[in-house]
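Enquirer: this one's structure only:
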């Protein structure tokens, strides 16, 4: 398996269908939730809704780099989302999250090793490989938070 195919598979696992690392994934955790469940504030923590939007923000932003060569997202805005207003909006968001992830996976899979080692937008950001790996690791970090928040909410 190529490096790119392995990275694409890891992104697919954490977001869409894997269980090897965390025994779960975003889609498994979120697909059967309602907006009421994911928007419950627990202490001063980010809600599940915000964490899911946060990860999608990065997936959509990295996808745009692949498609247009420019980075239009910024860390300082990565938690700035208007609250969703209905279960339909939540389901629409999830559908977009899964779709953008699938599209990014398809863009990663065919990359050569040279493309993975190329500069991602500008030198300060490192390589494509480094950014894809960071996206995967960042996703697992927040997946763990989501699992804990959903368990905390269910136990109250």
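Expert: Perfect, thanks for sending it. Everything numeric in this text was worked out from a predicted model, so none of it was measured.
Enquirer: C-alpha only now, for contacts and for neighbours.
Expert: OK.
Enquirer: gap between residue 33 and residue 135?
Expert: Taking Cα to Cα, to the nearest Å as the measure, residue 33 falls 24 Å from residue 135.
Enquirer: Of these two, give the one with the bigger neighbour count.
Expert: residue 135 (17 against 14; other Cα atoms under 10 Å).
Enquirer: elements contacting the helix or strand hosting the more buried one?
Expert: Per DSSP states H and E: residue 135 is located in helix 128-155. Packed against helix 128-155 by the contact rule (3 or more Cα pairs under 8 Å, 6 or more residues apart in numbering; DSSP states H and E) you find helix 3-12, helix 35-38, helix 48-68, helix 113-116.
Enquirer: gap between that helix and the chain center?
Expert: Averaging C-alpha positions (Cα atoms, centre = their mean, to the nearest Å) puts helix 128-155 8 Å from its chain's average.
Enquirer: Now that helix: buried residues?
Expert: The neighbour-count check on helix 128-155 (16 or more other Cα atoms under 10 Å) flags 128-133, 135-136, 139-140, 142-143, 145-147, 149-150 as buried.
Enquirer: dropping in the other structure now:
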């Protein structure tokens, strides 16, 4: 399970506690984002809340498969989320992503090496390892977007 543990560490780095690749992670980056900042729309860019939901959507979808469920996530629904209208709504989304990140990392860490090589639901989706690494890469991609949007919001509020 050494490979599983290493992959779980990489996942936790981007979501919960790392600094190595991006010098930040979701938990650090979002820790001081207000719900108004999270929902602030800059032209046609996604909001921070939308991107946070989107990343969490995919994490939750893979957890469902890890726990014996079917693959229910679909790209066309990955931005369909309830409006964030208050601090409580934003906190609920953040708590959900942190909880899912911990659960996801735990599943990966305990995954037997041979399971990593197995087909993920259907061989057309590749292996479990490919999908887990895809979530890590996808998360870093959107972490960069969130970081830039956050900086833009801060600069706009100054002016």
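Expert: Here it is on my side, so go on. All values reported here derive from a predicted model rather than from experimental measurement.
Enquirer: hang on, the earlier thing: as CSV, the helices and strands packed on helix 128-155 of structure 1 with mean neighbour count and distance to residue 124 of structure 1 would be great.
Expert: Listed next are those as CSV, based on neighbours: other Cα atoms under 10 Å; distance: least, Cα to Cα, whole Å:
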stretch, mean neighbour count, distance to residue 124 of structure 1
helix 3-12, 20, 21
helix 35-38, 17, 35
helix 48-68, 20, 15
helix 113-116, 14, 15
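Enquirer: Among those, single out whichever gets nearest to residue 101 of structure 1.
Expert: Closest approach to residue 101 of structure 1 among these is made by helix 48-68 (6.4 Å; Cα to Cα).
Enquirer: what sits up against the closest one?
Expert: By Cα atoms under 8 Å, 6 or more residues apart in numbering, the residues outside helix 48-68 of structure 1 that reach it are 35, 38-40, 70-73, 78-79, 81, 97, 100-101, 103-104, 107, 121, 135, 138-139, 142, 146, 149-150.
Enquirer: circling back to that earlier point, how about the helices and strands packed on helix 128-155 of structure 1 in JSON lines, adding distance to residue 27 of structure 1?
Expert: Listed next are those as JSON lines, based on distance: least, Cα to Cα, whole Å:
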{"stretch": "helix 3-12", "distance to residue 27 of structure 1": "10"}
{"stretch": "helix 35-38", "distance to residue 27 of structure 1": "13"}
{"stretch": "helix 48-68", "distance to residue 27 of structure 1": "10"}
{"stretch": "helix 113-116", "distance to residue 27 of structure 1": "27"}
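Enquirer: Can you tell me which of the ones you listed is nearest to residue 24 of structure 1?
Expert: Nearest to residue 24 of structure 1, of these and by Cα to Cα, is helix 3-12 at 11.7 Å.
Enquirer: Does the closest one pack against any helices or strands, and if so which?
Expert: Against helix 3-12 of structure 1 (3+ Cα pairs under 8 Å, 6+ apart) you get helix 87-108, helix 113-116, helix 128-155.
Enquirer: Just the residues contacting that helix, thanks.
Expert: Under Cα under 8 Å, 6+ apart, the answer for helix 3-12 of structure 1 is 18, 101-102, 105-106, 108-113, 116, 132-133, 135-136.
Enquirer: quick one: residue 64 of structure 1 and residue 109 of structure 1, what's the gap?
Expert: 16 Å.
Enquirer: With residue 94 of structure 1 instead?
Expert: Taking Cα to Cα as the measure, residue 94 of structure 1 falls 23 Å from residue 109 of structure 1.
Enquirer: Between these two, which has more neighbouring residues?
Expert: When residue 94 of structure 1 and residue 109 are compared for neighbours, residue 94 comes out ahead with 19 against 16, by other Cα under 10 Å.
Enquirer: Surely the more buried one is in contact with residue 32?
Expert: No. With contact defined as Cα atoms under 8 Å, residue 94 of structure 1 does not reach residue 32; the gap is 10.5 Å.
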